[in-house]
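Peer 1: what follows is a predicted structure for the sequence shown.
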Amino acid sequence: MGSNGMPATRPAKVLTVLAAAMITALPLAVSTPAAARNAPATADLVPRVDLRVLVVSDGGESTEAIAAELRSQGVPYTTVDLTSPGRPVIDAAFLSDTVDGRPRAKFQGVVLPNDNPFGSTASTELAALKAYETTYKIPQVDAYTYARPDVGLRTPDDGGYAGVLDGFATRTTAAGKAGPFGYLKGAVPFEDADPQVSESYGYVAQPLADPPAGATFTSYLDAAVPGTSARGSLIGEYARDGRRELVVTFAQNRYQQQFRLLARGIVDWLTQGVHLGQSRNYFSVQVDDIFAPDARWDVENNCTPGDFDCPSGVPDTTPVRMSEADAAYAAQWQRDSGYRLDMVYNAGSGEEWKAEHGGVDAMADRLLADKDAYRWVNHTWTHPFLGCVQDTSTVPWRCAKDWFGNTRWTSRSEITAEIEKNHAWGVAKGLDVDPSELVTGEHSGLKTLPQQPQDNPNLGPALAATGVKWLASDNSRESAQRPAGAALTVPRYPMNVYYNVGKAAEEVDEYNWIYTSKADGGSGICETDPNSTCMPEPLPTDTGYASYIVPQEARTALGHALANDPRPHYIHQSNLAEDRIAYPVLDKVLADYRGFFEDGTPVVNQRHRDIGREMQQRAAWQQALDAGSVTAYRIGDTVTVTSPAGVAAAATMPDGTRKQLADGTAEFGERYAGRVSEWATAQSPGAAITLKLPTTA
């Protein structure tokens, strides 16, 4: 996907879909049977429309944001780079042709940087696009264009506004709710992440009072015109001369919250609700070190006793561990929030703690009493480092060597015992634990740069011996899923709610140490790390967590959720203890999410194995798209998709679509955001899958 080649035409399996009859741009006729005596002329045939989007790019962020959304969902698209001297010319032959005597539109939708990126109203390429869109009823998105009569709007100086949009309170209109943005409750606030930086610019404009004959402008997203009682459009549909154009009058990039909220609707409008790929809003949280105590940050020495970078002689701090009340609160919080946590447990560490405290562990008893409230994931028996044997005589540590200079590794038997013993304990306690899921301590066993540039060679065999298929990795180190022996990794997002703190003041102190300059009393890491930025001044320890860190972390996590990204987040049991600092972040993520979306677009909270499978399916689908081995097209109310054998095809269709089976029908897909979608596979190799929309729809 995203290459300039057209898809291949020799598939291994076929998916046939009867798309929604209500989609106005689709001709509502069926293809003529091949056996008909009097075949119609080519001009009378219902055209074939390929399920592929044309993205014409000038390198601008607004166009690239839409392309990124297409790729994220798994929608095939072809890019024409206007800045490339060797690019193809957009003419009738590029846009359409004839296949088996039937006219073919090669693209189901067109994305342009603006309404005319070709530099002249007399452009032959612009004329070719207009003729194509008129002939085949193909919609066009203007990724970011100036408000003016050519797109159905008055100019900003005529009752509108031009300028910075940071902090604007925009809303979907009634037409937007009834149309492409029906999954939103209404509010689409424009971010103002940094008051010192202008983040968004655009034009709030009113539709023409006297549009051309037959032309209409329908606003989907609007905002108040500053200083007036009027409202003006930021996204709207301009229909005229048989063409439909989605007019976007603000700049956007793929990371901004407003784009993330609107991206689904833009793609839905562009594809008329029938396209390959699918999208969900995911948010899963895994809580590591359950039953194990976590070391505590030393606010005086700015390090964690026991860590290799903490100077010798620094006394141990009191470890952080949940109490019985903390465990009871976790269960009650889940009930109140309607959200489920994954408890990633170290039973051996819990047993050691229990033995050291008179054989009593009220916290563990409480968690086990509420065991059915949680999902449970194996985190090894005692949380050891399962990579190379660590030589801690230097800072940073290094891999120990034997007499011959070979790296010393944690043995296969040690890794296997840690996995098996912890799993067996969970089974004996009746936990909902799956042997195919594993999180190793510190994601150890996997390569850890720079000290350990390769996986422990004993890790793969141990995973195979214990049935592990889905192994957690750290997304900040490795964002892509990859093999670890026969298993696949599941990259997890670390949250800046640190493992070694139980109190808000400790969190702020460590945060200040990492994110302030040496001149401000910090470590200066933010001055040397190219991926970091220093705060202008330290946060106050009494208020900094609630006023700064919580909003920052919630915004980051919500951004992941809105990006069709299934990767889980992880925190630690220490964050559920003492000040219980994880909950304000989780509460804000969930509250903000539920404030934006209708009930039919719930946050998807998957368990570890399901996240791994989702990523695996996406990778196979993306590989097939990139290789050009997926073909999809629509003829009237029938869509045919072909993909390589063994590759499930992601497809999104209108709600109410039903699957045609040999002995009847069944619902197609899962309802989400007003559509239905699934990873579709043929009932048998080479068989067709047919989906129908009820005639009453």
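Peer 2: It's in. Numbering: from 1, shown residues only.
Peer 1: from here on, contacts and neighbour counts on C-alpha atoms
Peer 2: OK.
Peer 1: quick one: secondary structure of the nearest residue to N496 once chain neighbours are set aside?
Peer 2: Excluding the flanking residues, the one nearest N496 by CA to CA, 6 or more residues apart in numbering is E553, at 6.7 Å. Under DSSP: H, G, I helix; E, B strand; the rest coil, E553 falls in the helix class.
Peer 1: before we go on, here's another structure to hold up against the first:
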Amino acid sequence: MVNKNRMNRAAAAMAAAALMSVAVPGATAQAATATPRIDLKVLVVDDGGSSVGAITAQLKDTGVPYTRVDLTGAGRPVIDAAFLADTVDGRPRAKYQGVVLPNENPFGEGSAEMAALTAYETTYGIRQVDAYTWAHPGVGLEYTDNGGYSGQLDGTQAAVTAAGKTGPFGYLGGQVTFEDNSTMVPESYGFMGKPRTGYTSYLDAPVTGGRASLVGEYTHDGRSELVVTFGYNQYQQQFRLLARGIVDWLTQGVHLGQERSYFAVHVDDVFAPDARWSKELNCTPGDYACAGGEGKESTIRMTAADAQYAAQWQTSKNFKLDMLFNAGAGEEWKAENGGTDAMTAQLVADRAKFRWMNHTYTHPFLGCVQDTSANPWTCTKNAQGATNWMSRADISAQIRDNNNWAASKGITLDRSELVTGEHSGLKTLPQQPQDNPNLAGALADNGVKWAGSDNSREPDQRAVGAALTVPRHPMNVYYNTGTNAEMADEYNWIYTSRADGGSGICEDNPATSTCLPAPLDTNTGYLDHIVPAEARTAMRHVLANDPRPHYVHQSNLAEDRTLYPVLNQVLDTYRALYAPSAPIVNQSMKDTGVELQRRAAWNKALADGKVTAYRIGKDVVVKAPSGIVAPVTAPNGTKKQLLLGTADFGTAYAGTRSAWTAPEALQSQVTLKLL
């Protein structure tokens, strides 16, 4: 990695001359006479750096197949003409549709491997991404001391150029701000250079006397390189914004895999009250582990005004919340509070404005029968030493009774979806290392196909009988707080040192990322520190093609309505960063479950080498095992070949068309026709 302002110009010139002087193998006669087949796979040449790692993660996370060559690995394959191309059924075949390199030439001066790549790219029209390099004439840029800049980029306000907007980054709103999350830590470093002949800038930023490029296309000698002159990792927002465009540019808009920006928010415990945090006891009275909390219980519950505000907020933000409800807990609250419940009445009146999901009737623990006399709790045993479990009948009743209550109120919901209270019934380590064996049967009894799980415990989808889990991201907006001050107080307790009055968890676990050097001001800390931090975390999920929903609790819509500042920041930031062509996808849990299921099957098919996909001229062919649905991205105007005629392919998103697609009836492959 280059970390100086500029390299020695003479040395750079010699390197460029050496590369140009290497003998380039001639194209095969077949390549000159027949339209070649170009396989839909990317070649990644990896030096172990974070920039190549980030692009590799983008390929993996979006379902784009790739072959990785580890430059540091012993016995790695040699990149030569035979490695890159061959002949299939008498037709010349390019094995890779794009090449990712650590920089413009990671092999060294006079390299036969670089010469082979150069010949390959020229012959077949294959593009190359230089994941991170410095500004110099060898990549079409002036040196940084000629009107450019090199150094720290934290907080840099970069912008997509006019060429970038009409080219690979048209899905962006225009601004790309480099992260500056801490003044204590340098986060980004790079080079900005003035374009030379053959270079088209796609992303630039201000420098003294004008603007200079950070990302651009360098066309020369019959080849095209996407030149990136700043370092990054897969989690940084500036990369996440550009990642889609990098892949689309590399593949010329035709590739396996697809990407969306997903965001869904589950509001748990609707109709039920949530217990309140005690600032004095630093625990939650009513919980079994809160010593001294007996008789000091207090609860948080939405009001009718809170319910009205939720509906109004949804309309103003064009975003729908998922209301996960416990009708029986609401009925119990009403019976204990005079027999009336204006909040429930308001939500029921506005029922069509929300998405609804079963969260069980009274929110009991559906796993083992707990012994809470000690901390931590344990599972009770019978006389034979076997674990006592909640019965299948009792679990089934919790699901059925909640569904029946919803039907009686005219609330529409998808009965195939369920989130149990505290994700109970599913395994809970360390006390309950297996699912309640009665859970799968109860799910089947009620037609449940999708069961919410906690992503912080189980990030992968798995089967529970005939159902599949849908992992959910917990948000750091606590269930047991109703005000900003309570949020900051509990956050301080968890994340500050014992000397500062905290729990000391960070001293015991120094890897905890949210640790505080000093307590937050409880009057301002929530809005000034916690909200931006939590919004950044959620945005990372949104920008990473992650469909998993986030979850909070009804208490976060009550009192100070602590959830809305986080959601506002996520939605407003996203919509400022992206063009209308790339809207947030706010989908149901069932749709997310299907997405995760398809991804798992697709990734396995790729890993097993059972997918064949290629392009010949304007035709794209995808073959996969029976039952496997393939994710494909293609340019606008693409048609799908039917048995008779064609139809528009996919749905429009971010300037391209994409879809999960499979052969039509009586077809053995997917065939697309490019415009």
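Peer 2: Looks like it arrived, so ask away. What you are looking at is a predicted structure, and each value in this text was computed from that prediction instead of being measured.
Peer 1: TM-score for this pair?
Peer 2: After superposition, the two chains reach a TM-score (TM-score structural alignment, normalised by the length of structure 2) of 0.94; 646 aligned residues with a CA RMSD of 1.2 Å.
Peer 1: thinking again about what came up before, neighbours around the residue nearest to N496 of structure 1, how many?
Peer 2: 18 (other CA atoms under 10 Å).
Peer 1: that one against Y493, yeah?
Peer 2: No. Contact criterion CA atoms under 8 Å: E553 of structure 1 and Y493 do not qualify, at 11.4 Å.
Peer 1: in the stretch 151-300 of structure 2, which spans are strands?
Peer 2: 157-160, 175-177, 189-192, 199-207, 210-220, 223-228, 255-256, 261-262, 265-270, 274-275, 299-300 (DSSP state E, counting those that start in this stretch).
Peer 1: out of these, which gets nearest to L543 of structure 2?
Peer 2: strand 261-262 (5.8 Å; CA to CA).
Peer 1: dump the residue contacts of the alignment partner in structure 1 of E187 of structure 2.
Peer 2: In structure 1, the residue matched to E187 of structure 2 (TM-score structural alignment) is E199. For E199 of structure 1, the contact set (CA atoms under 8 Å, 6 or more residues apart in numbering) comprises V164, L165, D166, E191, D192.
Peer 1: ranking these by neighbours, who comes first?
Peer 2: Top of these by neighbour count (other CA under 10 Å): L165, with 23 neighbours.
Peer 1: report the buried residues of stretch 658-676 of structure 1.
Peer 2: Buried residues in stretch 658-676 of structure 1, defined by neighbour count with 16 or more other CA atoms under 10 Å: R658, K659, Q660, E667, F668, G669, R671, Y672, A673, G674, R675, V676.
Peer 1: again with stretch 293-305 of structure 1
Peer 2: Buried residues in stretch 293-305 of structure 1, counted by 16+ other CA under 10 Å: P293, D294, A295, R296, W297, D298, V299, N302, C303, T304, P305.
Peer 1: from those residues, which is closest to T448 of structure 1?
Peer 2: T304 (20.0 Å).
Peer 1: how near is the alignment partner in structure 2 of the closest one to Y495 of structure 2?
Peer 2: By TM-score structural alignment, T304 of structure 1 lines up with T284 in structure 2. To Y495 of structure 2, T284 of structure 2 is 17 Å away according to CA to CA, to the nearest Å.
Peer 1: kindly report the same for R68 of structure 2.
Peer 2: From R68 of structure 2 to Y495 of structure 2 the distance is 40 Å (CA to CA).
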